[in-house]
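Asks: Sequence and predicted structure, then a few things I'm wondering about:
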Amino acid sequence: MRSWILIPADNEKAIGSAAGTGAEAVVIDLARPLRAAQQATARIAATTWLRLHREQLVAQRKFQRWVRIPALGTPHWRDDLDAAMDGSPHGIVLSHCRGADDIRQLASVLYEFEDRLGLAANITRIMPELGSTPAGALTIRRLADELHPRVSALTWDAVGLAHAIGARRLRGPGGRWGDALAQVRAQILLIAHARGISAIEHPFRDIRDSEAGARIADAARADGFTGMFAIHPGQVEGINAAFAPLESEISDAHKIVSAFATNPGAISLSVGERRVDQADLERARRLLGED
């Protein structure tokens, strides 16, 4: 999925129009800090929206429904997850994820919810939002060996990390990420591709500068990201355009899928002048929407 839009659960107007944004995944955000009364209202709004669009989604397959929850260990994360799971979302974005232990804990709780709600085991996916703190950033590498099977995508938290290290900017001259942020971003990309899952770029925060937003989406795709977050509907079109596959990429993907279909059970084989393997096959299937 190319475009992921974050929708504040406490914003009635935004959540009311979320289904029409054109994003391929709508992420209802329950991780924003709110007063207790507001948070309770936001949970109800999130559950209601998820239930309302569940049947429409089954019929039309226009977008996926996800929920972003607060960090594990915060006072009310279980309440927010409870509200999310009552709407049977496709997945959970875990904000401020500290590493593999947090992912395992969330996965264990999801098993309980799926069993209680009569959902298929492992149907709820996880996208950890990584690198929010220096300590968290240093544990990302372990995910290359410890990634839970529920994890279908990785993303990262540039703003959280910048605040944590006292950085005064996210990007330097020419739009280049600061060194610490660039290191986290590179790890997200490498681990995602090593494990055959999606890598989703951090959102561009200046919603007024559409041209810069489009350039940054183009750069994210050029660097190897498979999708990007939006924080405003006006950003979705640019993200979808930036991550749309080229005709040459579609052609190559068809050749790879066809080659493996002709040679079932093959671990690797030659396609043109390239040697491709199962990871290439999975990428080709994702690009063609066959995953």
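Replies: It's in. Numbering: from 1, shown residues only.

Asks: From here on, just use CA atoms for contacts and neighbour counts.
Replies: Will do.

Asks: All the strands of this structure, residue numbers only.
Replies: Listed in chain order, the strands of the chain (DSSP state E) span 3-8, 25-29, 64-69, 91-94, 125-130, 153-156, 198-201, 227-230, 268-271, 274-277.

Asks: Tell me which of those strands lies nearest to Ala220.
Replies: strand 198-201 (6.7 Å; C-alpha to C-alpha).

Asks: which other residues reach that closest one?
Replies: Residues outside strand 198-201 that contact it (C-alpha atoms under 8 Å, 6 or more residues apart in numbering) are 152-156, 188-189, 192-193, 220, 224-229.

Asks: quick revisit: can I get the strands of the chain in CSV including mean neighbour count and distance to Ala100?
Replies: Formatted as CSV, these follow (neighbours: other C-alpha atoms under 10 Å; distance: least, C-alpha to C-alpha, whole Å):
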stretch, mean neighbour count, distance to Ala100
strand 3-8, 25, 23
strand 25-29, 27, 22
strand 64-69, 26, 17
strand 91-94, 24, 12
strand 125-130, 24, 9
strand 153-156, 25, 12
strand 198-201, 27, 17
strand 227-230, 26, 23
strand 268-271, 14, 30
strand 274-277, 12, 27
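
Asks: Quick check: which of these is nearest to Glu247?
Replies: strand 268-271 (17.0 Å).

Asks: so what secondary structure elements neighbour the longest helix along the chain?
Replies: Criterion DSSP state H: the longest helix present in the chain is helix 36-60. Helices and strands touching helix 36-60, by 3 or more C-alpha pairs under 8 Å, 6 or more residues apart in numbering; DSSP states H and E, are helix 77-85.

Asks: also this one, for the comparison:
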Amino acid sequence: MTAQAGSAAYRPRRSVLYMPSSNERALAKAKTLAVDALILDLEDAVAPDAKVQARENACAAVRSGEYGRRELTIRVNAIGTQWHDDDLRAACAAGPDGIVVPKVGSADEVRSLVAAMEAAGAPEHTMLWAMLETPRAMFHCEEIAAASDRLTVLVMGTNDLAKELHAEHVPGRAPLLTGLSLCLLAARATGTVILDGVYNDVQDGEGFAAECVQGRQLGFDGKTLIHPSQVDACNEAFAPSAAAVEDACGVLAAWKAGAGAGVVTHNGRLVESLHVETAERVLAIDQAIAALAED
């Protein structure tokens, strides 16, 4: 198993909600939501004249200690913008679980970001999350993912990617599947967590649920969200079902019982070591999610 699949290291990131840091009511509401992680946003959701206040609000939220077991990250403005350097320094000083950087396009940018984080005194627990949003990033995604051990999460920026491709948002996301697949391959090749992009129509619960299922089936670890109403469906989609947990237990029991017997089967299916590893991963995820309810 990869490092992220082990029961000791696995951290649920089924639901990762963007929250505009200029909106203090939204930041307060986030303390009550059943999300696995929050992205306190300084970029797209914040108007230019509210950027400075949003930065202060996000850093104060991180320092408050009032968000319980939720993983807290800050999304800074993109490299080259007038706000980026100040955002990065302030985020490093606040010490969130992660700093999310939009439009990362190369391994060199990752290394520069990590160097800047270290120069700004970011604590060891503050990781880098890189957003992949451009055709350039799709072609260099493995190099990006492998550029630094401090980069632990890849985040798909599907809205920007669709814009760059001149593509339409359609059910099934056929225009985006090549990019999504390339980034998934890069994540698995490097042992990096990867999050699916957002679903824009908050009124379309059926379409959102279908895209969550698609993301899970493709192999994403979780999904980024734009509205609290999307949290519960996302958590359900990216958690192992009761049937999946039962089947995983059966696979492991059959494997143990058949040790040394040569061919092992479960419910008529051949069981090999790769199936055992998959079953162990399912149970590790289920146990980590169950542990959240105990916190």
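Replies: That came through fine. These numbers were taken from a predicted model, which means no experiment stands behind them.

Asks: Mind telling me the TM-score for this superposition?
Replies: Scored against TM-score structural alignment, normalised by the length of structure 1, the superposed chains reach a TM-score of 0.79; 264 aligned residues with a C-alpha RMSD of 3.1 Å.

Asks: Reformat the strands of structure 1 into CSV and put distance to Ile140 of structure 1 next to each item.
Replies: What follows is these, written out as CSV (distance: least, C-alpha to C-alpha, whole Å):
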stretch, distance to Ile140 of structure 1
strand 3-8, 22
strand 25-29, 23
strand 64-69, 20
strand 91-94, 14
strand 125-130, 7
strand 153-156, 10
strand 198-201, 14
strand 227-230, 19
strand 268-271, 29
strand 274-277, 26
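
Asks: Between those strands, which one is closest to Ile15 of structure 1.
Replies: Comparing the strands of structure 1 by C-alpha to C-alpha, strand 3-8 comes nearest, at 6.2 Å.

Asks: against structure 2, where does that closest one fall?
Replies: Per TM-score structural alignment, the counterpart of strand 3-8 of structure 1 in structure 2 is residues 15-20.

Asks: compared with structure 1, how much does that stretch deviate?
Replies: Compared with structure 1 after fitting, stretch 15-20 of structure 2 deviates on average by 0.4 Å (mean C-alpha distance after the TM-score superposition for structure 1).

Asks: What are the contacting residues of that stretch?
Replies: 26-27, 30, 35-42, 45-46, 54, 222-228, 231, 234-235.

Asks: residues touching the aligned partner of Ala212 of structure 1 in structure 2, list them.
Replies: Superposed on structure 2 with TM-score structural alignment, Ala212 of structure 1 falls opposite Gly207. Contacts for Gly207 of structure 2 (C-alpha under 8 Å, 6+ apart) come out as Pro171.

Asks: if we go to 10 Å?
Replies: 171-172, 199, 201 (C-alpha atoms under 10 Å, 6 or more residues apart in numbering).

Asks: Check the gap between it and Ala50 of structure 2 for me.
Replies: Using C-alpha to C-alpha, to the nearest Å, Gly207 of structure 2 is found at 33 Å from Ala50 of structure 2.

Asks: Give me the distance from stretch 132-143 of structure 1 to the chain's centre.
Replies: Stretch 132-143 of structure 1 sits 17 Å away from the centroid of its parent chain (C-alpha atoms, centre = their mean, to the nearest Å).

Asks: what do you get for stretch 266-278 of structure 2?
Replies: 28 Å.

Asks: That stretch: end-to-end distance?
Replies: Using C-alpha to C-alpha, the distance between the terminal residues of stretch 266-278 of structure 2 is 14 Å.

Asks: What segments of the stretch 151-291 of structure 1 are helices?
Replies: 158-165, 179-195, 210-223, 236-243, 247-262, 278-287 (DSSP state H, counting those that start in this stretch).

Asks: The longest helix of structure 1 versus helix 77-85: what angle between them?
Replies: 30 degrees (axes from the mean of the first three to the mean of the last three C-alpha atoms, to 10 degrees).

Asks: buried ones in helix 36-60 of structure 1?
Replies: Residues 39, 42-47, 49-51, 53-54 are the ones in helix 36-60 of structure 1 that count as buried (16 or more other C-alpha atoms under 10 Å).

Asks: Distance to His96 of structure 1 added to these, as a markdown table?
Replies: Output for those, formatted as a markdown table (distance: C-alpha to C-alpha, whole Å):
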| residue | distance to His96 of structure 1 |
| --- | --- |
| Gln39 | 18 |
| Ala42 | 20 |
| Arg43 | 19 |
| Ile44 | 23 |
| Ala45 | 23 |
| Ala46 | 20 |
| Thr47 | 22 |
| Trp49 | 24 |
| Leu50 | 23 |
| Arg51 | 26 |
| His53 | 27 |
| Arg54 | 27 |
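
Asks: any idea which of these is closest to Arg78 of structure 1?
Replies: Nearest to Arg78 of structure 1 among the buried residues of helix 36-60 of structure 1: Arg43, at 11.4 Å, using C-alpha to C-alpha.

Asks: Would you mind measuring from that closest one to Asp82 of structure 1?
Replies: 9 Å.
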